[in-house]
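# Here is the input, now give the coordinates:
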Amino acid sequence: MDDTPTDAEVACFEAGIKFGSLYHQFAGTPVSPESAPSLETAMEESIENQPHCTEVSVDVKTDALAAALEDAAADYTELTGRFLEVEIVVEYEGQEVLTRMAMEDGYPLMQVVSVRGPDE
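Here you go, the predicted structure:
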């Protein structure tokens, strides 16, 4: 039995590493509706630096931020998964993996959306 991971499995693993890095690096960052665009850019550009990462799209949900701040004493809050929608594309040895993070049942769920090989 060959336990060597397939190229598709390695690509999925790489995508998981990118999501772990993105989420745990930026969770807790102070954010406001005004600072959200610059934070989106910083998150995208930092993760795109990683090997095999070809595209990162981060959307900080400013409407949700504004709603969370309506009754708050401060004019910022800490970044959590409930304020984020993220897509990451990883390519490894001809395999392209599209991953996405969105809230599901109150939890920021990170999932593989698709895996495509060179012939697909």
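# alpha carbons only for contacts and neighbour counts from here, please
OK.
# Which strand or helix spans Val10?
Assigned by DSSP states H and E, Val10 belongs to helix 7-26.
# so the residue nearest the centre of the chain is in which element?
By C-alpha atoms, centre = their mean, the chain has its centre lying nearest to Val86, at 4.0 Å. Applying DSSP H and E as the criterion places Val86 in strand 84-92.
# and for comparison, fold this next one:
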Amino acid sequence: MNDIINDRDNALFEAGIKLGALYHQFTGSPVNLRTVKSLETAIQESISVQPFVKDISVYIDRDIIRSKINGEFGYCELEGRMLDVKITIEHNSIRADVSLAFNQELDYPLMKIDKIYSSDLS
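Alright, predicted model coming up:
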């Protein structure tokens, strides 16, 4: 039965795990305009050490932070709608580009597969 599961399946599974872990680990983190860059870096570095991650970029929307900052305490909490994340996963011969970005139409931080290809052909 193991021959039914292939590199593509494993690459996509790993990609989903990375995006889900990132989302649930970091949403709710305190952030303001002074700390946003260091939070982006922390997220990137945390996820980049996990198996099969070849590349990751994290952007947190500063405009949303500005609009959400609590005037008394000077920070807000990281929300899924603030995140724009791109990850490349490589499992053996397969690369998967995946992302997390806020979808306005769905009003939801959507995770999706952007591209799947053989790394032998890249």
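# Now the residue nearest to the centre of the first structure. Nearest residue, chain neighbours left out?
Distance criterion C-alpha to C-alpha, 6 or more residues apart in numbering; nearest residue to Val86 of the first structure, sequence neighbours excluded, is Val58 at 4.6 Å.
# The helix or strand harbouring the one you found vs the second structure, mean deviation?
Per DSSP H and E, Val58 of the first structure falls inside strand 53-60. When the second structure is overlaid, strand 53-60 of the first structure sits 0.6 Å from its aligned residues on average, using mean C-alpha distance after the TM-score superposition for the first structure.
# And the next helix or strand past that strand?
Strand 53-60 of the first structure is succeeded, C-terminally, by helix 62-69 (DSSP H and E).
# Residues contacting that next one, please?
For helix 62-69 of the first structure, contacts defined as C-alpha atoms under 8 Å, 6 or more residues apart in numbering pick out Ser32, Pro33, Ala36, Asp75, Tyr76, Thr77, Phe83.
# residue contacts, the residue nearest to the first one when sequence neighbours are not counted?
Okay, so that is Ser32 of the first structure. Leaving aside its sequence neighbours, Ser32 of the first structure sits nearest to Tyr76 (C-alpha to C-alpha, 6+ apart; 4.6 Å). Neighbour list for Tyr76 of the first structure: Pro30, Val31, Ser32, Pro33, Leu69 [criterion: C-alpha under 8 Å, 6+ apart].
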